[in-house]
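Undergrad: My questions are about this predicted structure, shown below with the sequence.
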Amino acid sequence: MRKKTCVVTGSSRGIGRGIAERFGNEGCEVVVNYRSSPEEAEAVVDAIESSGGSAIAVQADVTDVDQVEQMRAEVHETFGPVDVLVNNAGINQDILFKEMSHEDWDVVLDVHLDGTFHCTQTFYDDLVAAEEGRLINISSIVGKGGNFGQANYATAKAGIFGFTRTLALELAREGTTANCVAPGFISTQMVEELPEKIKDRIREDTPLGRLGTVEEVAEVVAFLASDRSSFITGEVIDVNGGKDL
């Protein structure tokens, strides 16, 4: 993967940060995208550069196509065309469906679905022109099984499955792959803030008996971004400790 240019949306924290830093360790040129946390994004850039990689932080709200197009211009000016796009940016707005407003619904679908659409369409020509272009979308176990109080999030994450498989068919003729990673419960700040009794229940319901790590998700993404995955496309890779078993 050395010298590949990789864009990771929403990578100032959590799983996105882990993916960006993993790419940096591979010697990639990494674009750390963020919406509203410049200090955290620059900290990721510093971590990548300290490990010998190259990185820049670029602000862009993925729900705004103009900002995404400006991000592409900044990336091209610094690194050139993009080889790998990881659509990771996401939010949750949890509330029971009976009490869910249109705003609660729209804001989650806007980030996950519109954001994925905007970024993929904006960088589409880059991925097609790349020697081995890679589109990787981050979904969730919730997209498969649903989750109490997350009708908006589950719908958005399920939509990413269909989007990925369709893009895999359309990109295949160009030699570009599209795959999806669906993490289970990962030890991020959001999960760690859950009450301990809920985390205990998650561990009990997971065959491997623990939360996953950001590094474990990033390792799968790095594999899918590499030339070792050249005959894999249209797949949803679960990283969930056997939660579906």
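TA: Okay, I see it. Numbers count the residues shown, from 1 in each chain.

Undergrad: drop to CA atoms for contacts and neighbour counts, all remaining ones
TA: Fine.

Undergrad: wait, what's in contact with the spatially most central residue of the chain?
TA: Centroid-nearest residue in the chain: Asn88, 2.1 Å away (criterion: Cα atoms, centre = their mean). The contact partners of Asn88, taken as Cα atoms under 8 Å, 6 or more residues apart in numbering, are Val8, Thr9, Gly10, Ser11, Ile15, Gly16, Asn137, Ile138, Ser139.

Undergrad: Got another one to weigh against that:
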Amino acid sequence: MSNENRIAVITGAGSGIGRATSIKFAEHGYKIVVVDFNEVTGEETLALIRRNGGEGLFVKADVSKVEDVKNYVNQTVDTYGCIDVFFNNAGIIQKFAPFTTVEMEEYDRIMDINVKGIFLGMKYVIPVMEKQGKGAIINTASSAGIRPEHSIAVYSASKHAVIGLTKGAAIEYANKGIRINAVCPGGIVTPLFKSVGETLEKTGYVPEEMSRVRMGRHGQPEEVAEAVLFLASDKSSFMAGAIVTVDGSLTV
């Protein structure tokens, strides 16, 4: 099937995996709805898409806010009439810290973006796909959603929740033409990943254990984008509720 008139909504598209996937999908003919809380980086992603001959629009949104989520869904449908692919990707990382020192504000912030944001995205995109009778949703979980990392228990819990939401929704909608899967990146060089080292240096806190990528290198956002593109395509037509790791062996 040609992707020429297919529409992909991508949250957290202003940087990292979201930006790489937006560009990758545009290269394959998708029209992209770039969703991000950061207007500057979101517009930068849209400019990169257009510079390469692609098409799309930018919608500013806080994915943890109901009205913002409704707005990016409505703007997509009003502009393009459908949502073929939803890459439910926006997320944030926890500061490495001993379990009992995590402040409630930090806990709420992580759960709001990483869990509520994923839930709300599916809640308002699925009805659009139900009317169409088809669609593909890919949620961004994490290698930490499969095997917890030391000193980021809340983040790990949030990504375990993403996997639970993915599997639970997948079995409800698999017979309605909507395939819901998750990708679990780990050790990917993104601004989020780089911020971890900066935070450790700033706080002086060092976890007792650090995970190790056995491939001898870290991954690139484009490598995750390829996995997302596959899960969005008809090549993965018999995959629903799948949890796909792109982590260089972190979870092995």
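TA: Cool, the structure landed. Since the model is a prediction, treat every value here as computed from it, not as a measurement.

Undergrad: can you tell me which two in the contacts of Asn88 of structure 1 are farthest apart?
TA: Ser11 and Ser139 (14.7 Å; Cα to Cα).

Undergrad: quick one, helices of the stretch 51-200 of structure 2?
TA: Secondary structure of the stretch 51-200 of structure 2, counting by DSSP state H, counting those that start in this stretch: helices at 66-80, 104-111, 117-132, 153-173, 191-203.

Undergrad: Aligned counterpart of Lys131 of structure 2 in structure 1, please.
TA: In structure 1, the residue matched to Lys131 of structure 2 (TM-score structural alignment) is Ala129.

Undergrad: can you check Met111 of structure 2 too?
TA: Match for Met111 of structure 2 (TM-score structural alignment): Leu109.

Undergrad: With adjacent residues omitted, what lies nearest to its match?
TA: Using Cα to Cα, 6 or more residues apart in numbering and skipping the chain neighbours, the partner closest in space to Leu109 of structure 1 is Ala156 (5.4 Å).

Undergrad: Could you verify my assumption that the one you found touches Val108?
TA: Yes. Counting by Cα atoms under 8 Å, Val108 is a contact partner of Ala156 of structure 1 at 7.2 Å.

Undergrad: which residues are common contacts for these two?
TA: Counting by Cα under 8 Å, 6+ apart, nothing touches both Ala156 of structure 1 and Val108.

Undergrad: between the lengthiest strand in structure 2 and helix 117-132, how many degrees?
TA: Scanning structure 2 for the longest strand, with DSSP state E as the assignment, gives strand 178-185. Per axes from the mean of the first three to the mean of the last three Cα atoms, to 10 degrees, the angle that strand 178-185 of structure 2 makes with helix 117-132 is 150 degrees.

Undergrad: so strand 178-185 of structure 2 matches what in structure 1?
TA: Using TM-score structural alignment, strand 178-185 of structure 2 pairs with 176-183 in structure 1.

Undergrad: Give me the distance from that stretch to the chain's centre.
TA: Relative to its chain's centre, stretch 176-183 of structure 1 lies at 9 Å (Cα atoms, centre = their mean, to the nearest Å).

Undergrad: and if you look at stretch 57-66 of structure 1?
TA: 15 Å.
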